[in-house]
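K.L.:
What follows is a predicted protein model with its sequence.
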Amino acid sequence: MPLSILLYCGIGTVLGIFAHLAVFIHGEWHVRAPEVLIFHTALFALASVAKILSSATVHHPFFEGILYTSFCYVLALLASITVYRLWFHRLTRGRFPGPWYLRVSKLCHVWKVRKSTNHLVLEDLRQRYGDFVRTGPAEVTVFHPEVFSAVDGPRSECIKSEWYDLLYPFLSLVSARDKSIHAARRREWLRCFTSKALIQHEDKILEQIDELDRCIENNALAHKPSEMRDLCFWFGFDAMGRFVFNRSFRMLSDQKWHYVVVRLQRALSLLGPLSPTPWLVQLGLRLGPKVWVIRDWHESATWTKGEMRARLEDGCAKRGGGPDLTHYLMEQKGEISYKDGLYWMHGDSLLAIVAGSEPTAYVLLAIFCELAKHPEDAEKMYEELKGADATNLRVLNRLPHLNAVINETLRLYPVLLTGGARKTTKEGVMIGGTYIPPNTTIVSPRFSIQRREDCFEQAGSFIPERWTTHPEMIRNIAAFNPFSTGHHSCLGRQLAMDIMKLVVAKLVKKYRIQLAPGESGSRVFDGMVDQFTANPGNLSLCFVLR
């Protein structure tokens, strides 16, 4: 090989290793993934042009040199990354077990969860490797029950992981990763959840519950089964539409899916297989052609922006129904004219609808599935409700079996199956006697942790009494964390719990709940997919008037 070619190969190799060790190994690059891809695509294009020119003209070492330099740069970059991740990474030194290929790249993980079953894939890894598993180049999945207090407790220095940059460049409370920004925005949101505000929200919820009841009653009188997945999700989105924009999606009254909600749910399916790789999400949403689910995402975001502007133009009084999220976050403090306020609200409104609708709908569906499979629990609840006002939350809060059923459902059917990853900062974190190094993503799968036999006796069984008359069945309460803790805890927890109590109380008091002919209830779990929030399968139930 000519000396000049060796020189060019050497230059490319040095540049590739330098790019890794001096640039890409430091900081976060997921948000810059589109720019990185464009740069390296241009590099390959330049090399290809150089090759063509060197073939089409008299031999010219300069063109050939560009080709060899580019090729060796990329090869050396990939080789340096692979060698470092396999043998020299801080997690390798920590001796965290796990499949070797996940140390190199998360792309293998994407392939394994292509059917959006990340919760099952991670549970399989737990059974094979234990409580601490290296599931990525800089990621550890922790199944130890102490993980929640360690990453979200009051003394934790952990921050939200790269996944939360999903909306970049837009902002929202849920996706804010900077602690000071998140804390400031969280204080703004607290105005939406004062006692007075909750009463106003619950008045709207009661109207939506009446709509849900009318749908079920019509089916009951016609001796038809109710398709509960549709009804629960229609109810959830209608209620959140009123919470955010003071306008329902009208799915319960129209008895059909709103086109934007259909698009939004299709768009969220992208998060199932791509959640393990935030950089791929950035590539897809920012560089991908606006077709298929990417088009659905952009059109959902565009609709939300338009609806927000229309809501601001209408004003709270014109739409009626009392103050909504927009009123508390913008109108009440006079931010309506501020560009940054609107910028925040575009992201906040979209995620508020998703984060408020899907989890509530999913848990309600799971509750009715379990009550249909365990009619004795429904009857215990009915006995509590006989002389009670099913619309009075003070009364419902004192009903032990009602609250136990909800807690047990939240344990078995966590809203975030594997989502909610955190990232350690410069000090790292200690969990269950194991040290997690700095700048490491920590995944804490509630699906697995809340079903640990060493934390809950008969962990896979639906036993509400563990929360009332048999507390000894709870071996480690630290494993139960449905709404997160500390400064990252769910702000809408009280509202969500109130909604579930009101819906369940009204329907159990009015109906006997039975599985429809041919329905076993297994479809809810068997058809469940993990797309950050859980998305369950179908369920057909028969409601019989008492």
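P.N.:
Received the coordinates, thanks. Numbers count the residues shown, from 1 in each chain.
K.L.:
alpha carbons only for contacts and neighbour counts from here, please
P.N.:
Will do.
K.L.:
what's the span of stretch 287-298, first residue to last?
P.N.:
One end of stretch 287-298 sits 12 Å from the other (Cα to Cα, to the nearest Å).
K.L.:
mind checking how far that stretch is from the chain centre?
P.N.:
In terms of Cα atoms, centre = their mean, to the nearest Å, the gap separating the centre of stretch 287-298 from the centre of its chain is 19 Å.
K.L.:
Can you point out the buried residues in that stretch?
P.N.:
Applying a neighbour-count criterion of 16 or more other Cα atoms under 10 Å, the buried positions in stretch 287-298 are 293-298.
K.L.:
and the closest residue to R546 other than its chain neighbours, how far is that from A505?
P.N.:
Distances taken as Cα to Cα, 6 or more residues apart in numbering put Y511 closest to R546, at 5.2 Å, once the chain neighbours are dropped. Computed as Cα to Cα, the Y511 to A505 distance reads 10 Å.
K.L.:
Structure two is appended below for comparative analysis:
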Amino acid sequence: MDLVIRSADAVQVVHGSNSKCTKRGLGTFEIFDWDGGFSLETIMDSDIHRERRRIWDRAQNPQAMAHYEICTRKAVRTWLAKVASVEGEAIEMSKAMLLVAFDNMGQIGFSKEFGATQKGEGTRWIHLMGALLEQIAILGGLTWPTLVARSLEGLGKFGPLKDALEFNDISKDFAHERLDVSTSSLSLRLAENVTNRTQRDDPALHDIMKYFIDDYKSENPKSFVRDTDLYTDTQTILIAATDTSAATLTWLFYYLTIHPEIKSQLVSEISTARSQTAESGEFLDADLAHLPYLNAVINETLRIKPVGGNNSPRLTPPEGIVVDGTWIPGQVQVVIPIWALCRYEKYFERPLDFVPERWTTKPEMVKDKRAFIPFNHGRWSCAGKKLAMMLMRLVVAYTVTDFDFGFAEAEDGAAIVRDTKDVTLVKPGELRLRFTRRSA
């Protein structure tokens, strides 16, 4: 039985840290088993997830975040240079933002330079990420076709599993490139070089993978025990650090374009802050984190176009749960749809209107903050929220103060809405904008 619950009360009951609802037994997450390895997003056991999440959180300590900010600023500078080089020409924003996020992910995730923004084109990896998410969305909760195909030797080389298997191979390559080993078998590596496992990672490579590898190579790993644990969270970095931020940024530029008064107020706030920075004309994310209107614009974009879409399901405990005074039996699959919840008039006044002021001067327009869960909630909430917010703030702050922008010729903003797809994550359609440099 499937039950969709559009209730703020259900958020804590189903996704809260003390919730007894589980991911186990649904089949949805079991299909991601990679020889015993699961990613942060697909781990079903709460204790195992807690250990993995601790490592993810450690990877975003203040020292690490300061280093990542340098990487993110580099990705933003490359984007600004690209815009300047094609000034006045149409830029397709859904693709452009994906390339910016992809370049940023390469640096902070793997210390890897992709150069996608500069080249103006993606890679095979970007195509495979999109194909994988689309296949998951097409199957929905139907898991047996994947299990059957994986169990039949050779069948996975054809049809919808082909891209998934290729994406797995790329994930292995990424992990092993950082491990700097040539064999893919843990047993072979340990047989050939007993000290390899316990040798700490190169301290010069300060990225998210460093923290995974340090645990993996420790004498008593807490979470990254198998090769496949590394592979699966390599995929988490590739997908979660790319598609989510890119989609939100695309929508944000769309809303600024159709609401020039909002864009004007945002530019005014950021320009004032930019003139007061310690280093002339340069922002720190710490500066931007305190700008109320900038963060309101980002939050409103996250609310009205949450990338999480329908969210992932949970199974109620045997004794059931109570939501809004109603008892829901045990062993029921429940879903709290982020998209529907964030756009529900019960919790947000004028829910389909883009109103950043609801997060600043008009707090009465948010009737129940519990319904605002663009990064999900509880123990399985987005581990990369700080990284995503930093990227979005820096991209927006530099872009809107360096350039003005509007619809390109023959663009009316219809395609981004019309062609939006829910492919596990909600991906916007195309948006063609034209940028012109602001006068000094």
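P.N.:
Cool, got the structure. The structure presented is a predicted model; accordingly, all values stated were derived computationally and were not measured.
K.L.:
Overlay them and tell me the TM-score.
P.N.:
Scored by TM-score structural alignment, normalised by the length of structure 2, the superposition of the two chains gives a TM-score of 0.87; 405 aligned residues with a Cα RMSD of 2.1 Å.
K.L.:
Between Y511 and A505 of structure 1, tell me which one has more neighbours.
P.N.:
Here Y511 of structure 1 and A505 are set side by side on neighbour count (other Cα atoms under 10 Å), and the busier one is A505, at 23 against 18.
K.L.:
Mind telling me what element the more buried one is part of?
P.N.:
helix 493-510 (DSSP states H and E).
K.L.:
Which residue in structure 2 aligns with G334 of structure 1?
P.N.:
Residue-level alignment of G334 of structure 1 against structure 2, with TM-score structural alignment as criterion, gives K217.
K.L.:
which ones are touching the equivalent of L352 of structure 2 over in structure 1?
P.N.:
Matched to structure 1 by TM-score structural alignment, L352 of structure 2 sits across from G460. For G460 of structure 1, the set of contacting residues under the criterion of Cα atoms under 8 Å, 6 or more residues apart in numbering consists of 412, 451.
K.L.:
Pretty sure G460 of structure 1 sits in a strand.
P.N.:
No: read with DSSP: H, G, I helix; E, B strand; the rest coil, G460 of structure 1 is coil and lies in no strand.
K.L.:
Need the counterpart of W327 of structure 2 in structure 1.
P.N.:
Under the alignment (TM-score structural alignment), W327 of structure 2 maps onto Y435 of structure 1.
K.L.:
Correct me if wrong: that match contacts G428.
P.N.:
Yes: under the criterion of Cα atoms under 8 Å, Y435 of structure 1 makes contact with G428 at 7.2 Å.
K.L.:
Compare these two (neighbour count), which wins?
P.N.:
Higher neighbour count among Y435 of structure 1 and G428: G428, with 16 against 11, using other Cα under 10 Å.
K.L.:
What distance do you get for G153 of structure 1 to T424 of structure 1?
P.N.:
Here G153 of structure 1 is placed at a distance of 13 Å from T424 of structure 1 (Cα to Cα).
K.L.:
if you count what's nearby, which of those two comes out ahead?
P.N.:
With neighbours defined as other Cα under 10 Å, G153 of structure 1 and T424 compare such that T424 has more, 21 against 17.
K.L.:
show me the contacts for the more buried one.
P.N.:
Contact criterion Cα under 8 Å, 6+ apart gives 151, 157-159, 436-442 as the residues in contact with T424 of structure 1.
K.L.:
Which neighbouring elements make contact with the helix holding A505 of structure 1?
P.N.:
On a contact count with 3 or more Cα pairs under 8 Å, 6 or more residues apart in numbering; DSSP states H and E, helix 493-510 of structure 1 meets helix 195-221, helix 339-373, helix 375-385, helix 393-396, helix 400-412.
K.L.:
how big is the offset of the shortest one relative to structure 2?
P.N.:
Plainly put, helix 393-396 of structure 1 ends up 1.6 Å away from its match in structure 2 on average once the two are laid over each other (mean Cα distance after the TM-score superposition for structure 1).
K.L.:
Assumed M430 of structure 1 was part of a strand.
P.N.:
Yes: assessed by three-state DSSP, M430 of structure 1 belongs to a strand.
K.L.:
Around it, count how many other residues there are.
P.N.:
Other residues lying near M430 of structure 1 total 14 when counted by other Cα under 10 Å.
K.L.:
doesn't S149 make contact with it?
P.N.:
No: M430 of structure 1 is beyond contact range of S149, at 10.7 Å (criterion: Cα under 8 Å).
K.L.:
quick one on the thing from earlier: the match of W327 of structure 2: what secondary structure?
P.N.:
Criterion first, three-state DSSP; result for Y435 of structure 1: strand.
K.L.:
how close does the equivalent of M93 of structure 2 over in structure 1 get to L541 of structure 1?
P.N.:
Aligned counterpart of M93 of structure 2 in structure 1: M228 (TM-score structural alignment). M228 of structure 1 is 7 Å from L541 of structure 1, where distance means Cα to Cα.
K.L.:
follow-up on the earlier one: tell me, how many neighbours does the match of M93 of structure 2 end up with?
P.N.:
M228 of structure 1 sits with 22 neighbouring residues when counted by other Cα under 10 Å.
K.L.:
try V443 of structure 1
P.N.:
Once other Cα under 10 Å is used to define contacts, V443 of structure 1 is seen to have 26 neighbours.
K.L.:
What residues does it make contact with?
P.N.:
When contacts are counted by Cα under 8 Å, 6+ apart, V443 of structure 1 touches 139-142, 418-422.
K.L.:
sec struct for T69 of structure 1, please.
P.N.:
T69 of structure 1 is classified as helix under three-state DSSP.
K.L.:
List the residues that contact it.
P.N.:
In this structure, T69 of structure 1 makes contact with 8-13, judged by Cα under 8 Å, 6+ apart.
K.L.:
switch the cut-off to 10 Å
P.N.:
T69 of structure 1 makes contact with 5-16, 47, 75 under the criterion Cα atoms under 10 Å, 6 or more residues apart in numbering.
K.L.:
Nearest residue to it in space, please, no chain neighbours.
P.N.:
Of all residues not flanking T69 of structure 1 in the chain, G12 sits nearest, at 4.2 Å (Cα to Cα, 6+ apart).
K.L.:
Please give the number of neighbouring residues around the one you found.
P.N.:
Here the count is done by other Cα under 10 Å, and G12 of structure 1 has 25 residues near it.
K.L.:
What of the one 3 residues further on?
P.N.:
A total of 20 residues lie near L15 of structure 1 under the criterion other Cα under 10 Å.
K.L.:
same check, this time on D165 of structure 1
P.N.:
Neighbour count for D165 of structure 1, taken as other Cα under 10 Å: 22.
K.L.:
now stretch 430-440 of structure 1, how far from the centre of its chain.
P.N.:
Its chain's average C-alpha position is 23 Å from that of stretch 430-440 of structure 1, according to Cα atoms, centre = their mean.
K.L.:
All good on my end, thank you.
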